[in-house]
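Participant: Need coordinates for the below:
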Amino acid sequence: MALSVHSILGQYAIGHPVVATLVTIAFLMGTTFLTIREIFKPAGKRGAPKGPKGIPIFGSLLDLKSARHDPDHKMIRDLARYGEMTTVHLGSKTWIFLNNKRVVAEIIAKRGSITNGRSPMPVASGIVSRYGRSLLLPPSGWTEKRRVMHSLLSGTALKQYAGWQELESTQLLAEYLNYPKLWYRHHYRYANSVVHRIALGERLVKTGKELADLQDVVTYFVGSIGSSLVDWFPELDALPRFLQLWRKHWEKLGNWNYEVYRSWWDPVRQQIDAGIAPPSFVRDVLLHESTKFTGDDQEAMYVAMQLIEAGSDTTREALNIFVMAALCHPEVYQKARKEVDRICASDSEDIRLPSIMDMEQMPYICALIKEVLRWRPIFPLTPDHVLTTDMEFEGYHFPPGVGFVINGIPVCKDCEEPDAFKPERWLDGHETDVAHDLWQFGGGRRICVGYRLAQRGLFINIARLVMCYDYSAAGPYDSRRLNHHRTDEPFPVNVKIRSEEHARLITEEATRAGVLEAVMGLNNV
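Facilitator: Sure thing, here's the model as predicted:
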């Protein structure tokens, strides 16, 4: 009788134990690999737009990690070669990179009701942020916080905050006048002071260490996003705690972040409870009984503090880009100055500083702001917009869980003469809407709630700086290297007051506003 296959293999294994052991190990390893690959299989793997193949299980994760430190953004630029959309598998996540304005408008804006999710990030959103930063939260944890912050977009709020923005801008001009070599520090002081005043109610009176700590909180939080494999394989968060060896490191960072937040929040909360707090977003909106915010005290703290985080750093960076543009394109700078002079200095005896009320009359300044943000994008990528339900789009089927990412570099170059600095490209009747056809503030239902506030802050400072100061290079520089992470001068600049008349105007306005004494203090040096 013929022997069965199992019998033959059994006899062979008895006679060749080493080979049998190796075969068994190989079988187990293969089974383990297939099981792991199935567990971490990315959503939407079939029928998606073309993209890099990557490697098994990890996809293109290692390439993305290397790209984070590339100032030229070669990887994300190259993704646009696949077409309007590029599929990239990153761990167990699938991201569709949107490479031009058309698909961004179609998917992020027009379909914003189903592309407003976020993929889970157990480390950056969970451990580091205690699920308090709405930037990374799914709709279930984001909607209530968004409802409260939406008041920042109201006309009433913008009018109230305009006076504070102009006051802090006046101090910035005086700081420029007295300490021109510290121009980059004045940008940060302005940005932080304005958003601090809006959110918490008082002018900024923090020590250098307190400011440095808050800046470090932002730096370390941003650095934590995607730094851990757990954020790319969130299924690992379901492991028993004793197997989560990464938690200790990230919990230490999260606890420090929390304590820094508390040191800023508690004094404000105490003033509000005592009935002696000045007007602010926290007093009049977030904690006001009519708002009916359903979160607890910790959630309220994270809402307020993330406003300060987001509002201070991006404004500083945008002002630095403006200075770089002034060095590279003096002809544009002079054209902008002519517009400001036409409104504010047509009569030499009645020269005045620009105000936020001048925005409608200065379309070129508004266009300049949009070009600054397009020319050197602050955000190469936006957080993913995750599908919450199935979506059909131009022949593709995308299941829930797929994330769509605005690929900021190629999207900002989706125009004629993309390497040229031309504010004129924005003179289309939408100059005063900084988010129209520009995606640096995100889009759809998760657009930055403070984008109008940010635009007004950039307008008042850029219009005034254009009017009053001249910039020139103080040494060699590379216009692509903004060096935003540096605490010293990011690139070499000479700053010079335009005339004695402008110096006198600034001094008079700073005196009238009551900020000159603060400027003259040694704390600015």
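Participant: use CA for all of it now, contacts and neighbours both
Facilitator: OK.
Participant: who touches the helix or strand hosting Ile96?
Facilitator: Assigned by DSSP states H and E, Ile96 falls within strand 93-98. Here strand 93-98 makes contact (C-alpha atoms under 8 Å, 6 or more residues apart in numbering) with 41-45, 49, 79, 84-89, 104, 232-233, 384, 401-407, 411.
Participant: same deal with stretch 480-487?
Facilitator: Everything outside stretch 480-487 that qualifies as a contact, by C-alpha under 8 Å, 6+ apart, is Pro71, Asp72, Glu317, Asn320, Ile321, Met324, Arg376, Pro490, Phe491.
Participant: One more sequence to fold, the one below, so I can look at both together:
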Amino acid sequence: MGAPILVYALCAAVLFEAIRRLSRIGRRPADFPPGPPTLPILGNIHQLPTSQGHLQFQKWAQEYGPVYSLILGTQVLIVLSNDVAIKELLDKRGGIHSDRLEMYIGQTLCSGGYRFLMLGYGDNWRMFRRLGHQLLNVQSSKAYVPYQILESKQLLREILDRPDLILESLRRYSNSLSTHMIYGWRTVRHDDPRLLQVFKGFSDVGKITQTGASAFLDFFPILRWLPEFMTPMKRQAKELHKKEMDMYLNLWLEAKQSYKSGTYKDCICVSLAQQQEKNGFTDEQAAYVAGSFLEAGSDTTSSTLYGFIQAMILFPEVQRKAQEEIDRVIGSDRLPTLDDEDSLPYIRGCVKESLRWMPTALLAGVPHASNREDEYLGYRIPAGAGLVNNVYTIHMDPQRYPDPRTFKPERFEGDMASAADSALNPDPSQRDHYVFGSGRRICLGIHVAERSLFIAISRMLWAFDFLPELDSAGKPILPDPNKLTEGLSVLPEKFGVQIIPRDEARARRIIDESMGVVMQ
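Facilitator: Okay, the predicted model is just below:
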């Protein structure tokens, strides 16, 4: 009789412990940062919005303070909504808070565990990060300036010929610069199938990772064992990965073969191939590192430029003031260059304000994660917690940026620091914006991106007037700056715009400058 009693007691103890642990899921411990009320098991999952999530994150920051927590099933998110917290946790304590959360759908299934943006903080990440820094640091990235100048000439010609395809032209501009840098060849057409697949693929990954079903698989790992007919997003994610891997692997192997045959042009893939010989990482890893650089370079720049054009429609006085500066410094006989940057402080302000006013990464993309327990402001940050850089809320803080929804390049008057130098400033109140992330995960292409924005913005303003479309009564149709697309990276919803050459002489100059550029 003793043995059965012992078995029953043991089973009861196991059941009691399971119930105890289950009852703790979804609860916020008393020593965590504050946050919205939770429900058992779910925590705050039921309160996550299905769209425009940045507005809810902003509302919670206003209610619970600049450091608050969300309990998402088994996962904890610490949301950082001011510059001081970002500087302390993500910059100064980068050794603790530079990991990534496990993203089952986004990284494991959609990316095969390879996507550099979502790669955990370990040896592989450090190896590829060092390589990226060598190729894209402030000095090395100057080698790509001729590419930027070339692509901007085609951009102006495309806008002159087909102003109705402005978004497509901006995407070709940023994508071609990226393919030139990474693979050694240009994207000369906006309908290039590879360009379209890059933007569609990244958009699809962003959408599927932000679905409620995907979140449940991230926050409740036990659900991953469900069969695919009950979790169709698993099959969708695997299909996305197959298409993406096929594209990235083909692009990488093509570049690698040109390196081995001696027919290559200098590009990032050449350096990647040389590093592969030394370190022995796989073709799949190399393909996704190069592909991740392609995604980052193609998306943020074009989206920011599209937001800038919207700002010029909504704030015509800024456009006039910027063009007055360009006309005074440059005149109408030549295009602006990077050598003019110090003489065009208002245009520099337009670049910084574009990144602040319409940040493409409203929550700085993918959260950081803590690799061990930490404490901040008396609150406990558990090991494995995600840390969200709440970019939109910081950028719209009226204490930091008075009248934040107004586009004001004057905010940055006298600020000659680059975005990278600004991020390193020990005084967090002096940082210009947070689009490129923070700490050890800050965007590697920050120098290239900032130069691409300056070249494109200065040259577009030199060449064109941007005006709103008119309705049948002749009244301007103004876009709503708060209507944004959804995903890991966002941009304004499509809007109408009239783009008119400022005069015939400038139109002729655009044609002359583009004569030597292969556009077909």
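Participant: What value does the TM-score take for this pair?
Facilitator: Scored against TM-score structural alignment, normalised by the length of structure 2, the superposed chains reach a TM-score of 0.85; 479 aligned residues with a C-alpha RMSD of 2.8 Å.
Participant: Now, the contacts of stretch 480-487 of structure 1 that are in helices?
Facilitator: Using DSSP state H, the subset of the contacts of stretch 480-487 of structure 1 located in helices is Glu317, Asn320, Ile321, Met324.
Participant: what's the closest of those to Arg37 of structure 1?
Facilitator: Glu317 (41.1 Å; C-alpha to C-alpha).
Participant: ok, the equivalent of that closest one over in structure 2 to Val138 of structure 2 distance?
Facilitator: When structure 2 is aligned by TM-score structural alignment, Glu317 of structure 1 is paired with Ser303. Computed with C-alpha to C-alpha, to the nearest Å, the distance linking Ser303 of structure 2 and Val138 of structure 2 is 23 Å.
Participant: Pull up the gap between the equivalent of Ala336 of structure 1 over in structure 2 and Met230 of structure 2, please.
Facilitator: Per TM-score structural alignment, the equivalent position to Ala336 of structure 1 in structure 2 is Ala322. Separation of Ala322 of structure 2 from Met230 of structure 2 (C-alpha to C-alpha): 56 Å.
Participant: Repeat that for Ala273 of structure 2.
Facilitator: Distance from Ala273 of structure 2 to Met230 of structure 2, by C-alpha to C-alpha: 42 Å.
Participant: ok, the two, which is more surrounded?
Facilitator: Regarding Ala273 of structure 2 and Met230, a neighbour count based on other C-alpha atoms under 10 Å identifies Ala273 as having more, with 22 against 9.
Participant: How many neighbouring residues does Leu368 of structure 1 have?
Facilitator: 27.
Participant: what does Phe441 of structure 1 give?
Facilitator: That count, for Phe441 of structure 1 with other C-alpha under 10 Å as the rule, works out to 20.
Participant: Could you check how far the residue mapped onto it from structure 2 is from Leu15 of structure 2?
Facilitator: In structure 2, Phe441 of structure 1 lines up with Phe436, judged by TM-score structural alignment. For Phe436 of structure 2, the distance to Leu15 of structure 2 equals 48 Å [C-alpha to C-alpha].
Participant: repeat for Tyr434 of structure 2
Facilitator: Distance, Tyr434 of structure 2 to Leu15 of structure 2, by C-alpha to C-alpha: 48 Å.
Participant: and if you look at Pro146 of structure 2?
Facilitator: Taken as C-alpha to C-alpha, the span from Pro146 of structure 2 to Leu15 of structure 2 is 68 Å.
Participant: what's the answer for Gln47 of structure 2, then?
Facilitator: Taken as C-alpha to C-alpha, the span from Gln47 of structure 2 to Leu15 of structure 2 is 30 Å.
Participant: again, but for Tyr379 of structure 2
Facilitator: 32 Å.
Participant: out of these two, which sits in the more crowded spot?
Facilitator: For Tyr379 of structure 2 versus Leu15, neighbours defined as other C-alpha under 10 Å are more numerous around Tyr379 (15 against 12).
Participant: residue contacts, the more buried one?
Facilitator: Asp31, Phe32, Pro33.
Participant: and in structure 1, which of these remain?
Facilitator: Checking the contacts of Tyr379 of structure 2 against structure 1 (both residues aligned by TM-score structural alignment, their matches' C-alpha atoms under 8 Å), the contacts still present are Asp31, Phe32, Pro33.
Participant: To which residue of structure 1 is the first one aligned?
Facilitator: Same thing as Asp31 of structure 2. That one, Asp31 of structure 2, aligns with Gly47 by TM-score structural alignment.
Participant: From Cys344 of structure 1, how far off is its match?
Facilitator: For Gly47 of structure 1 relative to Cys344 of structure 1 (C-alpha to C-alpha), the value is 58 Å.
Participant: In terms of packing, which of the two has more residues around it?
Facilitator: Legend: neighbour count by other C-alpha under 10 Å for Gly47 of structure 1 and Cys344, higher for Cys344 (19 against 10).
Participant: Grab the nearest non-local neighbour of the more buried one.
Facilitator: The shortest distance from Cys344 of structure 1 to any non-neighbouring residue, by C-alpha to C-alpha, 6 or more residues apart in numbering, is to Arg352 (5.4 Å).
Participant: Structure 2: which residue goes with that neighbour?
Facilitator: Checking TM-score structural alignment: Arg352 of structure 1 goes with Arg334.
Participant: What count of nearby residues applies to that match?
Facilitator: Applying other C-alpha under 10 Å, we find 13 residues neighbouring Arg334 of structure 2.
Participant: so it sits in a strand?
Facilitator: No. Secondary structure assignment places Arg334 of structure 2 outside any strand; it is coil (DSSP: H, G, I helix; E, B strand; the rest coil).
Participant: how near is it to Tyr144 of structure 2?
Facilitator: 21 Å.
Participant: Let me know the secondary structure of the closest residue to Gln210 of structure 2 other than its chain neighbours.
Facilitator: The shortest distance from Gln210 of structure 2 to any non-neighbouring residue, by C-alpha to C-alpha, 6+ apart, is to Gly487 (7.2 Å). Recorded secondary structure, Gly487 of structure 2: coil (three-state DSSP).
Participant: again, but for the one 3 residues further on
Facilitator: At Val490 of structure 2 the chain is in coil, as set by three-state DSSP.
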